[in-house]
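S.K.: The following block contains a protein sequence and its predicted model.
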Amino acid sequence: MSLAMPPVPHKDDLDSTWSFLEAGIESVMLNLDSGIDMKTYMGLYTAVHNFCTSQKAVTSGQGLQGQRGGWFPSLHAAPSASRFELTWNQAHLLGEELYKLLGEYLSCHLSKVFKQSQSHTEEGLLGFYIREWYRYTTAAKYVNHLFRYLNRHWVKREIDEGKKNVYDVYTLHLVKWKGDFFEKVHEKVMDAVLNLIEKQRNGETIEQSQIKSIVDSFVSLGLDENDSSKSTLDVYRQYFQLPFIRATKTYYENESRQFVAENSVVEYMKKAEARLEEEKLRVGLYLHPDVTKTLTDTCLSVLVTAHSTLLRDEFQVLLDNERQEDLARMYRLLSRIKDGLDPLRTTFENHVRRAGLAAVEKVASEGETLEPKLYVDALLQVHTRYQSLVDEAFNGEAEFVRSLDNACREFVNRNRICKTSSSKSPELLAKYTDSLLKKGSKSAEESELEEMLVQIMTVFKYIEDKDVFQKFYSKNLAKRLVHVSSVSDDAETSMISKLKEACGFEYTNKLQRMFQDMQISKDLNNNYKVWQDKVLDDDDRKRMTDAHFQILGTGFWPLNAPTTPFLAPPEIVRTAELFQKFYFDKHNGRKLTWLWQLCKGEIKANYVKNTKVPYTFQVSTYQMGILLLFNEADTLTYGEIEKATTLATEILDPNLSILLKAKVLIASPEGAKPEPSTSFTLNYNFKSKKVKVNLNIQIKSEQKVEADDTHKTIEEDRKLLLQSAIVRIMKSRKKMKHVQLVQEVIQQVKSRFPPKIPDIKKNIEALMEKDYIERMDGDEISYIA
């Protein structure tokens, strides 16, 4: 249905013009669905244009000049070449009267809408509000088009001149809606909205689109008072967001208080996490994104911060029971509030440290001799378990990683095993590494070995006495290289690369030089064989022992000269002398020191009866020297062996014991130990399941002496390292306070070992005695150039 339109008005007649326009606007407002025809639309648009451009006040003079407003043409006689000249003069532009009448109409219309709204409540009110809002704003767009001329001229000029409370026609509609309708109903509308949201929080299904439409309308009412072309979120924030946040806070305070009283902490965390996710989704469903931060902060404050003490008290229980999923949930919740995780990190660090100490305590109490593998495995099991927890439950967060590192550093360096010696961890780790890299019956596959080496480096990272590991590792590496017992060159190279990456070039420099010496020795042996072919005849070759020589640089190999005299058998002496001749011809002026304690070889037991294939004994050079004596006699006394080999008692006795235990020799009297009264007879009835019999077994007493010597070397090296650091610092600084010097020395050497302050002071005094530095007044130390 459309209203009957009055006749087209005269352009100068305000009353008839407005009557015509009002009928058209009413038709738009009330009959939006059917609309108005194009002829009527053009008539309304023309009526606005004609009235705004009508002339009411004309002044004398050339042309037509009004007080202010638009432009009209005026013709003048032109004495110039052109017959006519076009000029422009201002004419009075009307518009204020229409603008005021339109505003009054909108207020009247909205008054009727308000009266109709009073018969609606709750969801009915929301439906009414949304329908009227849609009808009103859609009509406003049509009316705005009708008044475009007014917008472009009168409204624009008024705004440009700074006049307040003047807007384009569409914005005027919004201003009127806000002042004449919205201000009266917003509280009831919001109550209905909040009731709907509460129903949804309680699990009921609601019409979400209603809330979305309400939110959009609140946002659209935000106008910038200084610039009507801009919009703000002020109305939305004041009338929607504030009451919504207050209602949310109240709802969750009541719910969480009751839920905690009736359920476990774990169940509460599940509930809180679910609620937080619901509110996040709610923003995407029908709220404005602007509310996101405020809503999240409010929910976190009520659901997490208010109950954070309760959650933290449960953390130790979850750790003890390894409830990884629940720990992850607690981490996710507490990580979202300020300082929420700090107490947890401290608790976690203490828990891991206790677990590590308990693991070491368990393996230490299982027997007198602690196997390096058992010890390292115990450390790794604790680290692996809690590293997994940090990665999975705590998302690999840097601060939890730091707590794990602090705890591991503690139980690796200060446990029951380390009470006897602070350097026990690196020593055992080096021995375990040696067992992995040395050939054996249970050698790991290449991929498995690489993984084990990575785990070795995990423990190595936490070791404070890295210089101790270096010493033991280099000694073991030297033996593996000398005895050609490395499981593979690739594995050795991989380990050295890992150490270099962790500690730098200087840490592994000597290790790499040892490998270079092995290659040089390989080339040297090839040249030696070529030389032998040239200088030896067939008889000489028969008398020579097939030997392989290794030339080891004194400065790079952690090896010492033999601790006992040794008279080598003639077979070995002939071979050694021939090699020396070859070597000195190539390198004049060098000195060779034979490391008999590291030499080894094989001898065939041709004397044993009842064997199809002779046994081969794998022996040390000392054992070879003892056994070759029995080529001349079946029985020898202790004294005869001692005199023939010149071996010291502490070396001779353990080697004879090994031969007796293997039943290669038989003692007389039976069961006697190696001592001056004992005789030794070759066992012609020797039997073994293996054709190759390894007799070259390291003696425990030798192992202990070697370990003690290594520790002495470490102490000497530390003293030199401290003194070189002191001199280096003083040389660059010239003068320093004593306390500052001590602190700088600690910083420089802590990557190798944790220095003790008394040791630093002792070395400062030692350098003063050597006149490298001197003490000045005021506890100041000066460098002596």
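M.R.: In hand now; what should we look at? Numbers count the residues shown, from 1 in each chain.
S.K.: Only C-alpha atoms from now on, for both contacts and neighbour counts.
M.R.: OK.
S.K.: E122 and E187: what is the separation?
M.R.: From E122 across to E187, the span is 11 Å (C-alpha to C-alpha, to the nearest Å).
S.K.: take a look at this one as well, against the first:
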Amino acid sequence: MPLDEANKTIEILTSAIDEIYEERAAVMDYQKLFDLAYKLVTKKYGEKLYDKVRQTISKHTKGVCNDINQQKEITFLPHLLTVWKKYRKAACTIRDLLLFLDEQWVERQSTHDNKIKTVFELGIFIFREEVLIKLTDRVQSIMLSIIRKERDNIEPADKFLLRSLTQMMVEIDKEKVYIPVFESKFLSESHIYYKIEAEKIFDSCTAVDYLKKIQQRLKEETDRADRCLDPETRNKIENVVKEEFITRYKDSVVNKEGSGVLVMLKDKKETELRLVYDVLGLVEGALEPTINIYREYVTEQGLAIVTSEEKNNDYITLVTEIIQLRVYYDELLLRISKTRKTNTFIRDKDFSKATKDAFDRVVNQNEKFSEYLSLLLDKKLKKGKQQIEEEQLDTFFDQVIMIFRHVKDKDIFEKYYKEHLAVRLLEERCASDDAEKLFLSKLKTEFGVQFTTRLENMFKDIKLSKDLMGQWNEYRTRPPIDMNIQVLTQGSWPGTTSYKIEFSEQDINKSMNVFNDFYQGQHNGRKLTWQYQLGNASIIMNGFTQKFEITASTFQMAVLLLFNDNEKLTYKEIETSTKIPAAELKKNLIQLTKPLDDGEQYKKVAKVLTVKASEDQQQSTAEGDKKKFTISATTIFATNNLFKSRKLKMNAMPPMTKQTEEGASKINQQVEEERKMVVDAVIVRIMKSRKVMTHRDLVLEATSQLQQRFMPAPNLIKKRIENLIEREYLERDENDRQTYKYLA
């Protein structure tokens, strides 16, 4: 194609572009124009055509900026959009007309380092440079003014207008137009606006109102962003509101006097606490001050219970209140901090950890808590008025397990629980075997089979004893006294001291010998050791207007049998005759001198034995000694010949009480000894599998395995390692004394 012909063809095409901008394109022959562009490109005139198209587009954008800028404030943005729509439509039409120019010339001439704009991009670029960039300040100012008026409730924003403007900017160039022209200034001004508003609101309202205002502002901004702005702007404006309202005030709002988190906790305002969680939880770390207040408050409440002198004298109230407190905060967290995970709701992990930390401290603050917890279980599981209803068992046990998780030295609880369980089993005072086994199954699930093995063995012994009693009842040699005997496996039951006591009634001794012969015939080579302190007896009391039957301990039985031949005896005479240890004897004697009937009219006469002071004690009292009466060697005990009771069957056995200082010390000693053996076993097991370990690694591994039962002191582990070295289970490495080797 000659150059003249090419120039004429280009003129035809540029004239068509003029028609497009003048909005007279409907009468054009597009197929003819498309063919002309095709010929120009194929005849190597693509570059000349492209340059002429750029000049033509630039010609039509000159003066447009001034025309738009002459508009009044109210019509400025709508007119800008009208012009944009016209120029965008023209750019699309020109693109369709010169499609072959884009595909064959622009695409081939573009390189990675020098990308040539398509015809459409060229039109948009020229509009950006010649029109929009020059109007930046005014566009920015008016758009921000619209948003500011809506924030101040002066005038609602034209959402369609804002949306169209932001779409225009994003389409023209998001990075070079939308962000610098609008978004950056929008976010910057929002920071200033909300900083001022936050200061003003915080000083003039309660913590709850402040949090509600945050929710309101976040909703307004996210709604506006969703409807009017680029999707990526939503997170950015959210962060502005969060930074100015939450991050800057996360400490101040929760500590606000008269309405902060502490007030909410004290007044149990769960809705407001949920509001705190929902709002402050939007910013990472903003809940930390709230969690600290929560932890300290829960700890303070718990410590007030476990350190109360009054409640320490009433262990049931103490443990029950701690359990109730733990359950309350467990349920509270589910209401104020729950989040959905799959199909279930879970508590916030940080609040849950704060609750755990608080109750770890509370429960272990009172060194007798393990004993008290076991005593509460004993009250609920044995026959009596305070036993728990069957339908409440599962919930009660779950609550006990929940609080038991916080007990640091679980082996101490096991020690007490085993003693109390032993009494319930041996005295047949379990309200329900199913309940006992249900609690054991929960312990096993929570803490493993090793924790419950010995407890389960106790139940096995009881079952085997029942089977043994079936054979005993068929034994050909019958004892003088009816006996129900339980044979216990040493090691599974609480370690008790066997007392050698004496009975004045020879039939008892004969009966014991008969059973011993029977048992040795069944199990050759086994030795029976009688545990008198664990037994009880049913005694018929004759000599009164009626026959009364009392359930007494074995020690009480030995004492009462003496009064078959004696009307009165001194304490010393009773002690000498029975050989019962002093502590046990006094405890059982005192119970026999108390009324066995709770009827008001029987308070004085329902005593099996009467007690009176010796002449020395009477003289001391007469001389003004106000000391409390105590049992001495010369204290006289006598049968109560006036005994009366509305009940024919009564219980005289000493009740289960808290351990004395001496008893608790003894249990602690037993626990310490058992711990040594457990630590030894764990260390040997670890070293047997590892063969060689450093001191540090061995201590860490042993601690990890032991903390399920108790938290061992590093010094204890160190001493046990030394002991195992002496006993040649381990040896030190010759080149490194901090490394141990296992000796097979």
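M.R.: Received, thanks. Small disclaimer: the values here were computed from a predicted structure and weren't measured.
S.K.: What does the superposition give as a TM-score?
M.R.: Once the chains are laid over each other, their TM-score by TM-score structural alignment, normalised by the length of the second structure reads 0.82; 702 aligned residues with a C-alpha RMSD of 3.9 Å.
S.K.: for the stretch 51-200 of the second structure, what spans make up the strands?
M.R.: With strands called from DSSP state E, counting those that start in this stretch, the stretch 51-200 of the second structure shows none.
S.K.: So which residues of it form helices?
M.R.: In the stretch 51-200 of the second structure, the segments counted as helices under DSSP state H, counting those that start in this stretch are 64-69, 73-97, 99-100, 107-109, 119-127, 136-151, 159-173, 184-204.
S.K.: Dump those into TSV; add mean neighbour count as well.
M.R.: As requested, the helices of the stretch 51-200 of the second structure are exported to TSV (neighbours: other C-alpha atoms under 10 Å):
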stretch	mean neighbour count
helix 64-69	16
helix 73-97	17
helix 99-100	19
helix 107-109	12
helix 119-127	20
helix 136-151	16
helix 159-173	17
helix 184-204	15
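S.K.: Let me have those helices in JSON lines, extended by distance to Q399 of the second structure.
M.R.: Converted to JSON lines, those look like this (distance: least, C-alpha to C-alpha, whole Å):
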{"stretch": "helix 64-69", "distance to Q399 of the second structure": "75"}
{"stretch": "helix 73-97", "distance to Q399 of the second structure": "67"}
{"stretch": "helix 99-100", "distance to Q399 of the second structure": "77"}
{"stretch": "helix 107-109", "distance to Q399 of the second structure": "74"}
{"stretch": "helix 119-127", "distance to Q399 of the second structure": "70"}
{"stretch": "helix 136-151", "distance to Q399 of the second structure": "51"}
{"stretch": "helix 159-173", "distance to Q399 of the second structure": "55"}
{"stretch": "helix 184-204", "distance to Q399 of the second structure": "41"}
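S.K.: Of all the ones you listed, which one is nearest S553 of the second structure?
M.R.: Nearest to S553 of the second structure among those is helix 184-204; the distance by C-alpha to C-alpha comes to 70.9 Å.
S.K.: Next, the mean deviation of that closest one compared to the first structure.
M.R.: On superposition with the first structure, the mean distance recorded for helix 184-204 of the second structure (mean C-alpha distance after the TM-score superposition for the first structure) is 2.4 Å.
S.K.: counting contacts, what elements does that helix pack onto?
M.R.: Contact here means 3 or more C-alpha pairs under 8 Å, 6 or more residues apart in numbering; DSSP states H and E; on that basis helix 184-204 of the second structure packs against helix 231-241.
S.K.: thinking S111 of the first structure is in contact with E183, fair?
M.R.: No. Between S111 of the first structure and E183 there is no contact under C-alpha atoms under 8 Å: 11.9 Å.
S.K.: Same drill for the two, tell me which one is more crowded.
M.R.: S111 (15 against 11; other C-alpha atoms under 10 Å).
S.K.: In the second structure, what residue corresponds to that one?
M.R.: Correspondence of S111 of the first structure to the second structure, assessed by TM-score structural alignment: K62.
S.K.: In contact with the closest residue in space to that match that isn't next to it in sequence, which residues are there?
M.R.: Using C-alpha to C-alpha, 6 or more residues apart in numbering and skipping the chain neighbours, the partner closest in space to K62 of the second structure is E130 (7.0 Å). Counting by C-alpha atoms under 8 Å, 6 or more residues apart in numbering, E130 of the second structure makes contact with T61, K62, C65.
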